[in-house]
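Asker: Sharing a sequence plus its predicted fold:
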Amino acid sequence: MHARSSLTVLATALALLGTAATATATAATEPLSRPRVTAHFDLAGGQQPENITVGRDGSAYLTFSFARQMVRVGPDGRTHVLATLPAPAHAQTPNLGKAFVGGIARAHDGTLYVTYATGTADLTGVWAVRPGGRPHRIAALPADGLPNGLALDERTHRVYVTDSVHGVVHRLPASGGRAAVWAEGDALKPSTFAGANGLKLHGGALWVTNLDKGTVLRIPVTAHGTAGAIQVRATGMPSIDGFSFTGRGDTLLAARDDDEVDLVRPDGTHTAVLTAADGLRTPTSVAVHADRVYVPSAAYLTGADPNLLTARLDR
């Protein structure tokens, strides 16, 4: 996430910096192939996809950040609105000024969990919606923060959430209840706009990106469930947003707001594997399902053609 349309100068500077930091590709690069845009969204209607999770049948579940919606894009490319979160009377969302739906996760029973930031105490927090049900808030989060990335641990029945303004990771029961700060530290803090951002559980640890600092972080989950020492696993990726692992190892694919998806190897080296030439328009997140990669683009910086791109992952 960053959706910083109100901070155009800063966004442009970050995009230029990111372009200089990594060599660009002209089309999909190994291990990705056959990229194509499978769905186009309505920018005027606020259909800007922020985060994604994928169901067993290959359907993509997305958040539309400023439309306040959770949607499903079927294998046929058609979009179905599943729920719309209530609008605040007067949004005061930090950095954005308007209501923002961020991260999404899907439980095995079909329940969807999302983060919602409005700048108001009555709505900011984690929301859930069961299949056929209505969305309801399961936990409040600080109104002066920006809840963003979300990860669900069904084994321990916990939900983890990044706050990009405060630069912390919260944890709360998946059934609902009080949220508490689980991890904090300088590595998670913002430097100019947004810090802790994308979030994934993988290999006994919580992995987090820091948008401002262009880093990938690993936070071990100890035997007692507490946060271990924060480890920096990759650097030099300004505007890094959401990400996904390619398999059991620590190789991952990370979306960057400067129209790039990078392959990040376990040693921290990274290479651009998708660019604007493939159809990216401010990509915000990545999902991997079987041999397919899904990349939503929110068009925050391009102002045109929010979409969902898919590509083949050659393992």
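Answerer: Everything's here; your move.
Asker: hey, let's count contacts and neighbours off CA atoms from now on
Answerer: Will do.
Asker: Identify the residue spatially nearest to K189, adjacent ones excluded.
Answerer: Nearest non-adjacent residue to K189, counting by C-alpha to C-alpha, 6 or more residues apart in numbering: G167, 4.0 Å away.
Asker: Kindly apply the preceding question to A99 instead.
Answerer: Per C-alpha to C-alpha, 6+ apart, closest to A99 is T118, 4.5 Å.
Asker: for the most centrally placed residue in the chain, helix, strand, or coil?
Answerer: With distances taken as C-alpha atoms, centre = their mean, the residue of the chain nearest its centroid is G242 (3.8 Å). On the three-state scheme (DSSP: H, G, I helix; E, B strand; the rest coil), G242 is labelled strand.
Asker: show me the contacts for it.
Answerer: Neighbour list for G242: 1, 51, 149, 197-199, 209, 254-256, 284-286 [criterion: C-alpha atoms under 8 Å, 6 or more residues apart in numbering].
Asker: tell me the contacts of the residue nearest to K189?
Answerer: 184-186, 188-190, 194-196.
Asker: any chance of those residues in TSV, plus distance to E154 and neighbour count?
Answerer: As requested, the contacts of G167 are exported to TSV (distance: C-alpha to C-alpha, whole Å; neighbours: other C-alpha atoms under 10 Å):
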residue	distance to E154	neighbour count
E184	23	17
G185	26	11
D186	29	11
L188	24	30
K189	27	22
P190	29	21
A194	28	25
G195	26	28
A196	22	34
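Asker: Name the nearest of these relative to A299.
Answerer: Top of the list for closeness to A299, among those and by C-alpha to C-alpha, is A194 at 18.0 Å.
Asker: tell me the contacts of the nearest residue to that closest one once chain neighbours are set aside?
Answerer: Nearest in space to A194, with sequence neighbours left out and distances taken as C-alpha to C-alpha, 6+ apart, is S164 at 4.8 Å. Counting by C-alpha under 8 Å, 6+ apart, S164 touches 145-148, 189-190, 194-197.
Asker: Alongside the first one, take a look at this:
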Amino acid sequence: MPGHRPTGLWRRATLGLAALLVAAPTHPEHASGTRLDDVRVLAHFDRAVGQVAESIALEPDGGVVIGMIPARQVVRVAPDGVVQVLTTMPLPPRGDTTPVIGIPVVTGVARSDSGALYFLYSSGQGGLTGIWQIRRCGEPRLVVPLPADTMPNALVIDGRRDRFLVTDSTGGRIWQAPLRGGEASVWSADPALAPAGFFGANGLKIHDGAVWASNSDHGTIVRIPVTEGGGSGRAEVRATGLEGIDDFDFTGRDTEILAAINQTSKLVRVGADGTQETLLDAEDGLQGTTAVAVRGNRAYVTNGANLAGNDPTLMLAELRRG
């Protein structure tokens, strides 16, 4: 709603996570791997109404769909930077609170190959929390309900198996549900996904025959192999030392990753061998970096400005692969 700002509980929770961070090396001079050029701001968002940019879904024309946390909105950013609000979710009628965060939030977004747009809403209330679809006409519809005590965060579509996958940050789980809608079930509750006081499983991607997830509290990226029947294998930690990691994406160079480190406002390159390099930081305009999405030679980065600064943005950079 207009003028809404995150509650004190929201600020305390995010500040508590910030205390877990460790320093990372910045801008090494002789590192190899993907570089970023022509870094620029594509769009600014309205922090005063809660437009804390969280997640990214890319569209074929160069547009971007973004979830806005406390504003409870999904917005589209056109290739020229024009911002359009697609939907604003209602407040829970009973005034329920969400786990840890305390306020109702829109988080992950995803786009199917057919162009359907989906997003996650966490309200602390059954019948509202879950996966929602944005319709061309009419209000959004709930396609997959999730338990009221979950904190759904990242949303991906597994097109090969016609299903959604969703991280549950406070429950330390990954849920699955049919793409057509219906009942969700736990796909993995591996201990590597568990939180340590705030958020566990956070970002989520499908790559290299596996599901990959970040763990904010533990500062890790884990790889969970997908079995022949579509089930989950045992998680393997592929990167450490990334405390406060939010979302991430692959650069297209083997298993090299770009990781958004929310609490220190950094974008970190993680090599296939786990080596790390900070590519962008606060000096480059990052403020509470939340998500990154790669398409071709472009990387889109969202800044929520939820801890540092007051200018949430969508940034765009050109990739130069080494």
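Answerer: Happy to help now that I have it. Keep in mind that what you see is a predicted model, and the values were worked out from it rather than measured.
Asker: Buried ones only from the contacts of G242 of structure 1, please, as a ChimeraX command.
Answerer: Only the buried entries of these go into this ChimeraX selection, using 16 or more other C-alpha atoms under 10 Å:
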select :1,51,149,197,198,199,209,254,255,256,284,285,286
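Asker: Which stretches in structure 1 count as helices?
Answerer: 8-21 (DSSP state H).
Asker: quick one: the longest strand seen in it aligns where in structure 2?
Answerer: Ranked by residue count and defined by DSSP state E, the top strand of structure 1 is strand 32-40. Strand 32-40 of structure 1 corresponds to residues 36-44 in structure 2, going by TM-score structural alignment.
Asker: average distance between the matching stretch and structure 1?
Answerer: Superposing on structure 1 and averaging over aligned pairs (mean C-alpha distance after the TM-score superposition for structure 1), stretch 36-44 of structure 2 comes out at 1.2 Å.
Asker: G177 of structure 1 matches what in structure 2?
Answerer: Under the alignment (TM-score structural alignment), G177 of structure 1 maps onto G182.
Asker: who touches its match in this structure?
Answerer: G182 of structure 2 makes contact with 143-145, according to C-alpha under 8 Å, 6+ apart.
Asker: roughly how far apart are it and P60 of structure 2?
Answerer: Taking C-alpha to C-alpha, to the nearest Å as the measure, G182 of structure 2 and P60 of structure 2 are separated by 28 Å.
Asker: Can you give me the buried ones in stretch 232-250 of structure 1?
Answerer: In stretch 232-250 of structure 1, counting by 16+ other C-alpha under 10 Å, buried: 232-246, 250.
Asker: likewise stretch 55-62 of structure 2?
Answerer: Neighbour counts using 16+ other C-alpha under 10 Å place 55-59 of stretch 55-62 of structure 2 among the buried residues.
Asker: Stretch 216-224 of structure 1 now?
Answerer: Using 16+ other C-alpha under 10 Å as the test for burial, stretch 216-224 of structure 1 gives 216-221.
Asker: Now do the contacts for the residue mapped onto V65 of structure 2 from structure 1.
Answerer: Alignment note (TM-score structural alignment): V65 of structure 2 maps to Y61 of structure 1. Counting by C-alpha under 8 Å, 6+ apart, Y61 of structure 1 touches 52-55, 70-73, 104.
Asker: One more pass at 7 Å, please.
Answerer: By C-alpha atoms under 7 Å, 6 or more residues apart in numbering, the contact list for Y61 of structure 1 reads 52-54, 71-73.
Asker: how much space is there between it and A83 of structure 1?
Answerer: According to C-alpha to C-alpha, Y61 of structure 1 stands 11 Å off from A83 of structure 1.
Asker: Same question for R233 of structure 1.
Answerer: Distance, R233 of structure 1 to A83 of structure 1, using C-alpha to C-alpha: 36 Å.
Asker: same deal with G102 of structure 1?
Answerer: From G102 of structure 1 to A83 of structure 1 the distance is 14 Å (C-alpha to C-alpha).
Asker: Likewise for G97 of structure 1?
Answerer: Computed as C-alpha to C-alpha, the G97 of structure 1 to A83 of structure 1 distance reads 22 Å.
Asker: Mind checking which of those two has more residues around it?
Answerer: Using other C-alpha atoms under 10 Å as the criterion, G97 of structure 1 and A83 rank with A83 on top: 21 against 15.
Asker: so how far is stretch 132-148 of structure 2 from its chain's centroid?
Answerer: The chain centre lies 19 Å from the centre of stretch 132-148 of structure 2; the measure is C-alpha atoms, centre = their mean, to the nearest Å.
Asker: re the thing from before, how about residues contacting the longest strand of structure 1?
Answerer: Here strand 32-40 of structure 1 makes contact (C-alpha under 7 Å, 6+ apart) with 28, 77, 273, 278-279, 305-314.
Asker: do you know how far K200 of structure 1 is from L82 of structure 1?
Answerer: 23 Å.
Asker: same deal with L43 of structure 1?
Answerer: When L43 of structure 1 is compared with L82 of structure 1 (using C-alpha to C-alpha), they lie 18 Å apart.
Asker: repeat for L263 of structure 1
Answerer: For L263 of structure 1, the distance to L82 of structure 1 - C-alpha to C-alpha - is 32 Å.
Asker: Please compare the two by neighbour count and tell me which comes out ahead.
Answerer: L263 (25 against 19).
Asker: and the more buried one, what does it touch?
Answerer: 252-254, 270-273.
Asker: same thing but at 6 Å, please
Answerer: 252-253, 270-271 (C-alpha atoms under 6 Å, 6 or more residues apart in numbering).
Asker: May I ask which two of those are separated the most?
Answerer: L252 and T271 (11.0 Å).
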